[in-house]
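> how would this look folded up:
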Amino acid sequence: MRSLSHMIHPPVVHREHFRDADDDHPRLECGVCGVWGAPADEASAIVALGLHALQHRGQEACGIASVNQTRFHTERHMGHVGEAFGGTDLPERMPGTAAVGHTRYSTAGGSFLRNIQPMFADLDQGGIAIGHNGNLTNFHFLRNQLVGEGSIFQSTSDSEVILHLIARSRKAKIVDRFIDALARIEGGYALVAQTRTKMIGARDPLGIRPLVLGQLGDAWVLASETCALDTMGATFVRDVEHGEVIVIDHEGLRSIKPFPARAARPCLFEYVYFSRPDSVVNGRSVYGVRKRMGEGLAREFPIDADVVVPVPDSGVPAALGYAQASGIPYEMGIIRSHYLGRTFIQPSQGARQKGVAMKHSPNRAVIEGKRVVLIDDSIVRGTTSVKLVRAVRAAGAREVHLRSASPPILWPDFYGIDMPERDQLIAANKTMEEMRELLEVDSLGFLSVDGLYKAMGETGRNAAAPQFTDHYFTGDYPTRLVDREIEEGGRDAIGRQLSLLVTA
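Here you go, the predicted model:
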């Protein structure tokens, strides 16, 4: 093995470089979708419909890989699903009865064509295409180890590590090789893989990232959210369980649970922001949870006001809940334009400053002279919030009271969410009063952690055994952060990880 010195400072991808400067919301890495057993040559078109429904999970790039008997057809494009796969000729371009697809927003790796998924590789047993939603917390450790042993990488995405681990496994069967690779990775993931004879789905042992199973006639479907099943016309069967591997082939479907049982801890931000409101995630209606978040916020931070206004679109359900619980009228006081893509982002600071006004326009008719309660799903850095507050005041609001339907974000994420480091998180560096002054509001309130758990149908957070992944609010990370430990701890940390690897 090579010297370990090259592992002390693994390459760091600065995720902020890929961020829309005028959008302060967190971003999720991607969405995945797959179909097995579709009518002849229709698989790619069905997957394209699913990806269209999952567009909110990733808007930088998309890809599909279909298989027709023994031949794979792959296409990967920058841009939206409709632009890449909206043509009626898709079944001719990408024939087959099985396909997997992916829509991407980069968190690990940059915005380059070589990082777009599904990633494809020719193994000794044939081709395999894989789509990955999530982030591996030991990506750099594994990548550097594989490079040191002779592996050659074609991308900077953590998803390629999984392909290399599958290729290097000594197991005889492809499913066993896939499971062998899963045993080496850590973090949050939902995977959909396609070989010429099988579709394989997997969810991380804690169920951090979501994955659902459905049926479309005689075909089986895997997708990140139930909204994709609805768009395809598929029927929801069940959630893929945490730590479960599903194998679908001509003999049917079988479930494998290869790892020790652990309590599930799904990601709370799926409910706060990421999932579409019409999806049902882990048995809970996203829309219903968000409305209850607003109701809890009204109980925890009441205010005498004239109108409740959501920050569209993600703040709408919580604002409805706040209005109903408080008795304050709900109005669409901010109108959002849905026709500004990343291609419209301007390079100059002066042009960027106009970005919020172009995306969110105050509705003066319902704001002027009013005491406004402004409801957003979350507050990250506060850069967008202060611009919106100023715009609402400029439209004549007499008072502005800002409410966040999630608790203060205090810690960064390492499981597939594009979130700034701690020194850029406003709540981690300011007191409540300092935040209120910085955001230029008359009052400020965040839903409590227990309030969020109650919106989820729990009585509160079980500190001894948390029911959800909530580290961005609490600092309680549910897995080891191997790459972060190495980055901060140097050679000693590498030694600890290698010893753990040997004993695993």
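
> C-alpha only now, for contacts and for neighbours.
Fine.

> What residues of the strand or helix carrying residue 215 count as buried?
If you go by DSSP states H and E, residue 215 is part of strand 212-216. With burial defined by 16 or more other C-alpha atoms under 10 Å, the residues of strand 212-216 counted as buried are 212, 213, 214, 215, 216.

> Would you do the same for the sequence below? I want to compare the two.
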Amino acid sequence: MSDPIKHECGIAQVRLKKPLEYYQEKYGTPLWGFYKLFLLMEKQRNRGQDGAGVAAVKFDMPAGEPYMFRERSVKSNALDRIFKDTLKQYQKLIRNGEVLPDYVPSIKRKFDFAAELYMGHLRYGTSGGYSLSVCHPFFRRSSWPTKNLILAGNFNMTNTAELNESLIAIGQHPIFATDTQALLEKVGFHLDEAHDNLYRYLRDEGHTNDEIARRILTGIDLPKVFRKSAESWDGGYALIGGIGNGDSFILRDPLGIRPAHYFEDDEVFAAASERAPLMTIFDKSLEDIHEVPPGHIIVVTKGGEVTKSVFREPEPEPKQCSFERIYFSRGNDADIYKERKALGAGLCEQIMDGIDRDLENTVISFVPNTSEVAYFGVLAELRLIRRQEVKTQILEAAEKGELDAAKLDELVMKNWPRGEKIAHKDQKLRTFISTENSRNEMASHVYDVTYGIIKDNDNLVCVDDSIVRGTTLRKSVLKILGSLNPKKIIIASTAPQIRYPDCYGIDMSELGKFIAFEAAIELLKEKGKKDVIGEVYRKCLEAEKGEAPNTVNYVQEIYAQFTDDEISAKIAQLVYPYDTSWKGELQVIYQTVENLHKALDGHDGDWYFTGNYPTPGGFQVVNRAFINYYEKAKGRSY
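Predicted structure coming up:
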């Protein structure tokens, strides 16, 4: 994705099934789980660089001893800072003689992160700013173990205001910070309720205080707590957490919008946002890793029992985020790698049309590096197309008696796809220059190119993951590619046109920043259809006031006036580098929604491209986004 956008978060959970002494004996350290947590987070660093946090729960600590711990950071290299600083504390304990390296009980008692349950979170901020106070995991503390709650997740709720109102209605005084805080208090309320109901029941049954305390520790029904808590949640979410008695959980929204994977063996239960890191860190095969089913919660009790149950009825048609497959998740996952190659292959007929099938004078490349796998898919498919053409031509020549060595040279040795590494992303430049023109000048040098490859009569095709705002194309990529003076540049996006905002975990909710929306608005003005803009604004206002259906995406009417090709052509005009000496032709092509679904079989979350939102909150967000655009209001629409 040449346009950087804030997106996603990463979650990681490690629940040891054996005593710490087991890991000391087998792996040489009781901190085996802690190290695994770090590696699991490191392999998902792509999912969040605004902050990081880790939490730990120790089992069977004596009364009066702390048993739940947390470290967070929003500084640069937050993940490294947390683990380095934490391990420095451990080394200091050893130097001071407070911990005996070979005596596990001393380590567990003195070192905060010598624990049986670990949780980690990598944050990309989509709400609440970037301060430490909004960095996961979140804690809700109590002197009762079963009322202590840790929560972290990859999610966005579209109805945070409604959730806060429901808390106010039951007498709480929520702090309107983030949707995470709203969820924490909502779950915390029902957790308190479950604890108090169990306490009263056991007390009325005549049990002693010791018996009540013991049975409460094993009697909290976490699936029931979340069934009550999540009744009104609207959004996409994958949550991990735990309570002070040692029970842990991972759950996923009923549409499966946000990803979540797990595995278990006799040593550990582990979970993460992505499958490949679990395979790499724990040396597991593809078959060992499972998806958390939509609408399900998996609980690991303090006693080690693993249960999977429904907390919200799964939707009959899941809407797993397609952007996960196109761009966000690491491409070394076996399925994602194949899908990205298929996305590249899906562009090839449009590419062949764009170059007039002249492969001999065309160079295929990619920008940025995350497009590389799709680029391989383009090359593979173009070679397949060309082989089929050559086969047909050879058979025709043989039938006519014209097949000889010269003819074979002509057919076999020419017009084959040429792949080259043309664009290179330079080291990130510092933004210490204050004037806008100077900053833009610096931005234009983010990419560098390979010189001496492109000839004046060459077409240059660059594969991109997706084009959101077009800003980097305008200010950097096309300027530097144009300096090579190709006859024609084709930017080929493996994603369809991004037309609508996301509200389920990706920070792209301002319509006016989408290049496809900008193109559609320009076309409306050029074609004398400017009244459509005002009409859509009126409908969005009526929907927000309850005077019109609020589960209709009225912004679709903006795009309905034009074909996809018309909008793509206008996008090419908008991003063309007119302020350079290059005067060649520019074409921007996009994946079709049909080919997207073919490539990403089973991952049908496509509301960014189609506007077909899977929850009521999505429709409210898109209409509010248009109101904000029309009224020139800045900021998120949820």
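
> and which of the buried residues of strand 212-216 of the first structure is nearest to residue 322 of the first structure?
Ranked by distance to residue 322 of the first structure (C-alpha to C-alpha), the buried residues of strand 212-216 of the first structure are led by residue 212 at 30.5 Å.

> Counterpart of the closest one over in the second structure?
Under the alignment (TM-score structural alignment), residue 212 of the first structure maps onto residue 261 of the second structure.

> Would you mind measuring from that match to residue 123 of the second structure?
For residue 261 of the second structure, the distance to residue 123 of the second structure (C-alpha to C-alpha, to the nearest Å) stands at 18 Å.

> picking up where we left off before, which one of the buried residues of strand 212-216 of the first structure is nearest residue 328 of the first structure?
Comparing those against residue 328 of the first structure with C-alpha to C-alpha places residue 212 closest, at 37.7 Å.

> The closest one against residue 239, yeah?
Yes: look at residue 212 of the first structure against residue 239 with C-alpha atoms under 8 Å: they come within range, at 4.3 Å.

> which residue packs closest to residue 222 of the second structure, ignoring adjacent ones?
residue 299 (7.4 Å; C-alpha to C-alpha, 6 or more residues apart in numbering).

> which position in the first structure aligns with the one you found?
Aligned partner of residue 299 of the second structure by TM-score structural alignment: residue 247.

> wait, is its match part of a strand?
Yes: using DSSP: H, G, I helix; E, B strand; the rest coil, the assignment for residue 247 of the first structure is a strand.

> for stretch 7-21 of the second structure, the distance to its chain's centre please.
Computed by C-alpha atoms, centre = their mean, to the nearest Å, the chain-centroid distance of stretch 7-21 of the second structure equals 19 Å.

> Which stretches in the stretch 251-400 of the first structure count as strands?
With strands called from DSSP state E, counting those that start in this stretch, the stretch 251-400 of the first structure shows them at 252-256, 280-281, 284-285, 307-310, 334-336, 360-362, 371-376, 399-404.

> TSV for the ones you listed, including distance to residue 488 of the first structure and mean neighbour count?
Compiled in TSV, the strands of the stretch 251-400 of the first structure are given as follows (distance: least, C-alpha to C-alpha, whole Å; neighbours: other C-alpha atoms under 10 Å):
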stretch	distance to residue 488 of the first structure	mean neighbour count
strand 252-256	36	12
strand 280-281	35	21
strand 284-285	38	14
strand 307-310	40	24
strand 334-336	41	19
strand 360-362	40	20
strand 371-376	34	26
strand 399-404	32	23
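
> Format those as CSV; extra columns: distance to residue 448 of the first structure.
Formatted as CSV, those follow (distance: least, C-alpha to C-alpha, whole Å):
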stretch, distance to residue 448 of the first structure
strand 252-256, 38
strand 280-281, 22
strand 284-285, 20
strand 307-310, 19
strand 334-336, 26
strand 360-362, 27
strand 371-376, 14
strand 399-404, 10
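
> about what we covered before: would you check that the match of residue 212 of the first structure makes contact with residue 289?
Yes: using C-alpha under 8 Å, residue 261 of the second structure is in contact with residue 289, at 6.6 Å.

> And residue 251 of the second structure, what's its match in the first structure?
Applying TM-score structural alignment, one finds that residue 251 of the second structure aligns to residue 202 in the first structure.

> burial of its match, as a residue count?
For residue 202 of the first structure, the tally of surrounding residues (other C-alpha atoms under 10 Å) stands at 29.

> Now do the closest residue to the match of residue 212 of the first structure other than its chain neighbours against residue 114 of the second structure, distance only.
Excluding the flanking residues, the one nearest residue 261 of the second structure by C-alpha to C-alpha, 6+ apart is residue 291, at 4.3 Å. Computed with C-alpha to C-alpha, the distance linking residue 291 of the second structure and residue 114 of the second structure is 28 Å.

> Who are the contact partners of residue 382 of the second structure?
345, 348, 417 (C-alpha atoms under 8 Å, 6 or more residues apart in numbering).

> go again using 7 Å as the cut-off
Neighbouring residues of residue 382 of the second structure by C-alpha atoms under 7 Å, 6 or more residues apart in numbering: 348, 417.

> Over in the first structure, tell me which residue corresponds to residue 606 of the second structure.
Matched to the first structure by TM-score structural alignment, residue 606 of the second structure sits across from residue 470.

> State whether its match and residue 268 are indeed in contact, as I suppose.
Yes: at 6.1 Å, residue 470 of the first structure counts as touching residue 268 under the criterion of C-alpha atoms under 7 Å.

> Secondary structure element for the alignment partner in the second structure of residue 433 of the first structure, which one?
Matched by TM-score structural alignment, residue 433 of the first structure corresponds to residue 569 in the second structure. Taking DSSP H and E as the definition, residue 569 of the second structure sits inside helix 564-575.
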